[in-house]
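1. Build me a model from this:
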Amino acid sequence: MDIIVKKFEPSLNAAAVAIWNEVVEEGMAFPQTETLDHPSGLAFFSEQSFTGVAVDQESGQAVGLYILHPNNVGRCGHICNASYAVKSGLRGQHIGETLVRHCMEAAKDLGFRVLQFNAVVRTNAPALALYRRLGFVQLGIIPGGFRRKDGRYEDIIPHYHVL
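-> Model (predicted):
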């Protein structure tokens, strides 16, 4: 699979909404509980500082995405936050790594100095391994910081990377 990351455009909205909603409905990674529809997805992805969509160049199919935005405002506005989603049947093929690496460059280009993840769920072993491999620093553990779809609570592990 030959993946490129494109800047979000309205023609990618249906695919981006489907990928995003898949992760939300799984209830294992994103804090969101509400899914997006076409209009809310278009607004959501367009309002980010940057939304990148991973596209397989051979098939033209969107296979993942990320959103990038400030983590805070004012004196902490130089710290950004991001979320990543990869189509479930394609996970484990380094699409997430491509997204994170692209995101880090996009964040630098936008003038951010630090990329921070507020809520990496402790049971998300692939994400934790990727962030460790890319040099992210683990900040600690917040016990029970994430409520899974089934109502159980999982620990979250914030991370950061100086850009």
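2. only C-alpha atoms for contact and neighbour calcs from this point on.
-> Fine.
3. As a check, name the ranges of all strands in the chain.
-> 3-7, 50-56, 62-70, 79-86, 114-121, 137-138, 142-147, 153-162 (DSSP state E).
4. Serialize those to JSON lines and add fields for mean neighbour count and distance to residue 19.
-> Formatted as JSON lines, the strands of the chain follow (neighbours: other C-alpha atoms under 10 Å; distance: least, C-alpha to C-alpha, whole Å):
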{"stretch": "strand 3-7", "mean neighbour count": "17", "distance to residue 19": "15"}
{"stretch": "strand 50-56", "mean neighbour count": "23", "distance to residue 19": "10"}
{"stretch": "strand 62-70", "mean neighbour count": "24", "distance to residue 19": "7"}
{"stretch": "strand 79-86", "mean neighbour count": "23", "distance to residue 19": "7"}
{"stretch": "strand 114-121", "mean neighbour count": "22", "distance to residue 19": "19"}
{"stretch": "strand 137-138", "mean neighbour count": "16", "distance to residue 19": "27"}
{"stretch": "strand 142-147", "mean neighbour count": "17", "distance to residue 19": "21"}
{"stretch": "strand 153-162", "mean neighbour count": "18", "distance to residue 19": "23"}
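5. Here is a second sequence; please produce its structure as well for comparison:
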Amino acid sequence: MPIRPATPTDAPAIAAIILPVIQAGETYALDPAMTEAAALAYWLGEDKRTFVFEEEGEILGTYYLRANQAGGGDHVANAGYMTGAAARGRGLARAMALHSFDEARARGFVAMQFNFVVGANVAAVHLWTALGFATVGRVPGAFRHPRLGAVDALVMHRPL
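-> Presented below is the predicted three-dimensional model:
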């Protein structure tokens, strides 16, 4: 499988994927003005295990895996996924999700929870639903979408 743990030398390729997504401000509750250094510090943080999807020497996508909460909530995983614009629609997000489920189980997690899925991110909601996630909560108008205005944020969960 072309998914492997990220290394420090992957940082420029990861930045090239995550910065445009963050700057677009449509799918992640991150500051669109975030610097490259801050974005990489977030994505590669010590609380996360970060992976890349590499094909023929090119990094096309990335995801991180972490505990959703500390202490009594550390048995539930959380993850974030981004695919480079040129590689979208090729099944990379699905492949990374399935890989993350295996990684999470191997690390002792029993479930995965996404705390803030932008409801207007139709592709993500469709994928997570197809992969067995249930919407267990909806926060009305919680996300300021740059084109659509206030949209709902979903809390999604699935057992591993």
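6. Distance to residue 33 of structure 1 added to the strands of structure 1, as a markdown table?
-> Listed next are these as a markdown table, based on distance: least, C-alpha to C-alpha, whole Å:
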| stretch | distance to residue 33 of structure 1 |
| --- | --- |
| strand 3-7 | 25 |
| strand 50-56 | 20 |
| strand 62-70 | 17 |
| strand 79-86 | 14 |
| strand 114-121 | 15 |
| strand 137-138 | 25 |
| strand 142-147 | 10 |
| strand 153-162 | 15 |
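7. nearest to residue 43 of structure 1, of the ones you listed?
-> For residue 43 of structure 1, the closest of these is strand 50-56, at 11.4 Å, according to C-alpha to C-alpha.
8. tell me what the closest one is packed against?
-> Applying 3 or more C-alpha pairs under 8 Å, 6 or more residues apart in numbering; DSSP states H and E, one finds that strand 50-56 of structure 1 contacts strand 3-7, strand 62-70, helix 95-109.
9. so which of the strands of structure 1 gets nearest residue 127 of structure 1?
-> strand 114-121 (7.7 Å).
10. so what does the closest one touch, helix or strand wise?
-> Looks like strand 114-121 of structure 1 contacts strand 79-86, strand 142-147, strand 153-162 (3+ C-alpha pairs under 8 Å, 6+ apart).
11. Now distance to residue 41 of structure 1 too, for these, in CSV please.
-> As requested, these are exported to CSV (distance: least, C-alpha to C-alpha, whole Å):
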stretch, distance to residue 41 of structure 1
strand 79-86, 14
strand 142-147, 23
strand 153-162, 26
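12. What separation do you get for the counterpart of residue 127 of structure 2 in structure 1 and residue 43 of structure 1?
-> Superposed on structure 1 with TM-score structural alignment, residue 127 of structure 2 falls opposite residue 130. Going from residue 130 of structure 1 to residue 43 of structure 1 by C-alpha to C-alpha, to the nearest Å gives 30 Å.
13. do the same with residue 36 of structure 1
-> Distance of residue 36 of structure 1 to residue 43 of structure 1, given as C-alpha to C-alpha: 10 Å.
14. swap in residue 163 of structure 1?
-> 28 Å.
15. check contacts around the residue nearest the centre of structure 2.
-> Residue closest to the average C-alpha location in structure 2 (C-alpha atoms, centre = their mean): residue 80, at 1.6 Å. Each residue near residue 80 of structure 2 by C-alpha atoms under 8 Å, 6 or more residues apart in numbering is listed here: 63, 64, 65.
16. Give the single residue among those residues positioned nearest to residue 76 of structure 2.
-> residue 65 (10.6 Å).
17. That closest one contacts residue 105, doesn't it?
-> No - contact criterion C-alpha atoms under 8 Å: residue 65 of structure 2 and residue 105 do not qualify, at 11.2 Å.
18. and residue 19 of structure 1, what pairs with it in structure 2?
-> Match for residue 19 of structure 1 (TM-score structural alignment): residue 17.
19. Need the counterpart of residue 77 of structure 1 in structure 2.
-> The equivalent of residue 77 of structure 1 in structure 2 is residue 74 (alignment by TM-score structural alignment).
20. Kind regards, and thank you for your time.
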